[in-house]
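Colleague: Fold the following for me, if possible:
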Amino acid sequence: MKARTLRRIFNLWPPFLFAGIRVQRLDDDYRYARVKLKLAWYNRNYVRVHFGGNLFSMTDPFWMIMVLKCLGDDYVVWDQAGEIRFVAPGRADVFADFRIDEAVLDEIRAATAGGEKCLRWFETDVRTASGEVVAVVRKQVYVRRKRR
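Modeller: As a prediction, the model looks like this:
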């Protein structure tokens, strides 16, 4: 699937659409993505800041999908674990950037070359437009070569 098509699907997908989450950019080579979560009356928590579940949701599928698309059909890629650390109250729209470089992909290819699994942690800061960190999300991705 083309990245442009997947970005449009994400932006119409009810869990993102109704939470105020928008994929602003997804590069054709799946090496970079930018996601925005707007702050609105319907996605605030009791103390009127971003609901933590939405902060985690805005980051959820990207590392797994980006690794899968970059490695290709010869690999099995799954989310293994995830964690979030709240740093500051989210009182404005927030953004998450995902970037994967060739060195990381080479590391994963080398680790899985003999059929072994690779568990790789990825970290994403969720920031306001001014750069203030609101949350840090870590996702562990499981990767192995498909058995022939």
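Colleague: going forward, measure contacts between C-alpha atoms and count neighbours the same way
Modeller: Noted.
Colleague: Quick one: residues contacting Arg8.
Modeller: When contacts are counted by Cα atoms under 8 Å, 6 or more residues apart in numbering, Arg8 touches no other residue.
Colleague: Go ahead and report the secondary structure state at it.
Modeller: Look at Arg8: counting by DSSP: H, G, I helix; E, B strand; the rest coil, its state is helix.
Colleague: What distance do you get for it to Arg31?
Modeller: Distance, Arg8 to Arg31, by Cα to Cα, to the nearest Å: 17 Å.
Colleague: Next, the structure of the following sequence, for comparison with the previous one:
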Amino acid sequence: MKSMFKKAWVMRLALNCWPPLFFSGIKIRHLSADFRSAQVKLTMRPWNTNAMGAHFGGSLYAMTDPCYMLMLMAQLGEDYIVWDKSADIDYIKPGRGIVTVDFLINESLLDDIIKNTANGDKYLPQLPVYVKDAQGDVVAKVNRTLYIRRKQNRHKKS
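Modeller: Have a look, this model is predicted:
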């Protein structure tokens, strides 16, 4: 990860200015200094509302990207490759007003990743993400699959 993104406040600022998020009405409300938790919000605007008067599904999907990938890159460091591999979304009910997503990386997840990549194998954890409305009701569930692998030592000593 580039050195400018090693500080959470810099990453949060950069993501909040990044056009795909900014122009969709998506804002990183919180990113902890240790990259273990984040909260993202989406405010309803005329340009992110669908024909039925609810949040556009693409905006709901976009608000879950790329948080887990970037947070895990910060947690695992330069010895790991972390990519978003795939995701699918299940729309539960129409989302209106402000909707939020909470991201959390716990020690169990990190231990699981380290264990499953110790031999250089790729690991594809699936992380559920819940988009919730102001009442706490689930609006959509996004299943994000990440690609994680420990980098091979390219400069082995003889």
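Colleague: Name the residue closest to the centre of structure 1, please.
Modeller: What sits nearest the mean C-alpha location of structure 1, by Cα atoms, centre = their mean, is Phe62, with 3.1 Å.
Colleague: what do we get in structure 2 for that one?
Modeller: Matched to structure 2 by TM-score structural alignment, Phe62 of structure 1 sits across from Cys67.
Colleague: Ok, Lys146 of structure 1 next?
Modeller: Per TM-score structural alignment, Lys146 of structure 1 is aligned with Lys151.
Colleague: Pull the number of nearby residues for its match.
Modeller: 14 (other Cα atoms under 10 Å).
Colleague: For it, which residues are in contact?
Modeller: By Cα under 8 Å, 6+ apart, the contact set of Lys151 of structure 2 is 79-81, 120.
Colleague: Show me the helices in structure 2, by range?
Modeller: Using DSSP state H, the helices found in structure 2 span residues 8-17, 19-22, 57-62, 67-76, 107-117.
Colleague: Which residue in structure 1 aligns with Leu109 of structure 2?
Modeller: Match for Leu109 of structure 2 (TM-score structural alignment): Val104.
Colleague: likewise Leu124 of structure 2?
Modeller: Per TM-score structural alignment, Leu124 of structure 2 is aligned with Leu119.
Colleague: Just give the nearest non-adjacent residue to its match, would you?
Modeller: In space, and not counting its chain neighbours, Leu119 of structure 1 is closest to Tyr142: 4.7 Å by Cα to Cα, 6 or more residues apart in numbering.
Colleague: so how far is Gly82 of structure 1 from the one you found?
Modeller: Distance of Tyr142 of structure 1 to Gly82 of structure 1, computed by Cα to Cα: 12 Å.
Colleague: Between the two, tell me which one has more neighbours.
Modeller: Per other Cα under 10 Å, whichever of Tyr142 of structure 1 and Gly82 has more neighbours is Tyr142, with 19 against 15.
Colleague: what's the distance between Gly129 of structure 2 and His55 of structure 2?
Modeller: Careful, residue 129 of structure 2 is Val; it's not Gly. Separation of Val129 of structure 2 from His55 of structure 2 (Cα to Cα): 17 Å.
Colleague: matching residues in structure 1 for stretch 86-100 of structure 2?
Modeller: Under TM-score structural alignment, the match for stretch 86-100 of structure 2 is residues 81-95.
Colleague: about what we covered before: now distance to Lys93 of structure 2 too, for the helices of structure 2, in CSV please.
Modeller: Shown next, in CSV, are those (distance: least, Cα to Cα, whole Å):
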stretch, distance to Lys93 of structure 2
helix 8-17, 27
helix 19-22, 22
helix 57-62, 11
helix 67-76, 23
helix 107-117, 29
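Colleague: Just the endpoints, please. Distance across the match of stretch 86-100 of structure 2?
Modeller: End-to-end distance (Cα to Cα), stretch 81-95 of structure 1: 21 Å.
Colleague: List the buried residues in it.
Modeller: 84, 89-90, 92-95 (16 or more other Cα atoms under 10 Å).
Colleague: sorry, back to before: between Val129 and His55 of structure 2, who's got more neighbours?
Modeller: The neighbour comparison of Val129 of structure 2 against His55 (other Cα under 10 Å) goes to His55, with 25 against 20.
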